[in-house]
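> sharing a model prediction with you, sequence too.
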Amino acid sequence: MSGALIVVAEWPKNDREVVRVVLDEYNGHPLVNARLWFRGDGGEMRPGKGLSVGIRHLPALAEAFSRALAIATEQGLIKEGAN
């Protein structure tokens, strides 16, 4: 990856925060990072709580979220067109 941050997706969580998913690197190790970002006092976006795991865990993470989506949809928890 050669140190390049790749923003995969970003969407608003609420008026103050966004969820950002990125491919990143730390000490030469590739990571997938899903994190809340919030606007700091100076107006800049700052990282908050989130999850960073080695890229090798991405297939298991994707499968887990895919299953969660399927179950939530099956249970009627996901409304069409809702974010």
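Everything's here; your move.
> contacts and neighbour counts: CA atoms only from here.
Will do.
> next SSE downstream of the helix or strand encompassing residue 22?
Here residue 22, judged by DSSP states H and E, is contained in strand 17-26. Elements were assigned by DSSP H and E; along the chain past strand 17-26, the next helix or strand is strand 29-39.
> check it against this one:
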Amino acid sequence: MSAAPTVIAEWPKNERETVRVALDEFNGHSTVNARLWFRAADGEMRPGKGLAIGIRHLPALAAALNEALAVAIERGLIQGDSAN
């Protein structure tokens, strides 16, 4: 993998923050990174709180998120076709 992260998806959380999911590398290890980014006073986007885990955990994370989506839809918390 190259040194630069590969952004998979991003969407606005609110007026100040963006959620970004990326494949990245840390200390020579491939990672999946889900993180909030914010616009700093100088106008640059900066990373904030988030989760970075080894790529080997990606299948379990994806399965857990899919299950959370199914339960949220079942409980009527979100629409089944909701993208946000």
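Done, it's in. These numbers come from a predicted model, not from an experiment.
> any idea what the TM-score comes out to?
After superposition, the two chains reach a TM-score (TM-score structural alignment, normalised by the length of the first structure) of 0.94; 83 aligned residues with a CA RMSD of 1.2 Å.
> counting contacts, what elements does the strand holding residue 22 of the first structure pack onto?
Counting contacts by 3 or more CA pairs under 8 Å, 6 or more residues apart in numbering; DSSP states H and E, strand 17-26 of the first structure is packed against strand 6-12, strand 29-39.
> report how many residues lie close to the residue nearest to residue 13 of the second structure when sequence neighbours are not counted.
Using CA to CA, 6 or more residues apart in numbering and skipping residues adjacent in sequence, the residue nearest residue 13 of the second structure is residue 19, 6.0 Å away. Neighbourhood size, residue 19 of the second structure [other CA atoms under 10 Å]: 18.
> from residue 34 of the second structure, how far out is residue 19 of the second structure?
7 Å (CA to CA, to the nearest Å).
> again with residue 74 of the second structure
25 Å.
> compare these two (neighbour count), which wins?
residue 34 (20 against 12).
> ok, the nearest residue to the more buried one once chain neighbours are set aside to residue 82 of the second structure distance?
In this structure, residue 34 of the second structure finds its nearest non-sequential neighbour in residue 21, 4.4 Å apart by CA to CA, 6+ apart. Applying CA to CA, the value for residue 21 of the second structure to residue 82 of the second structure is 18 Å.
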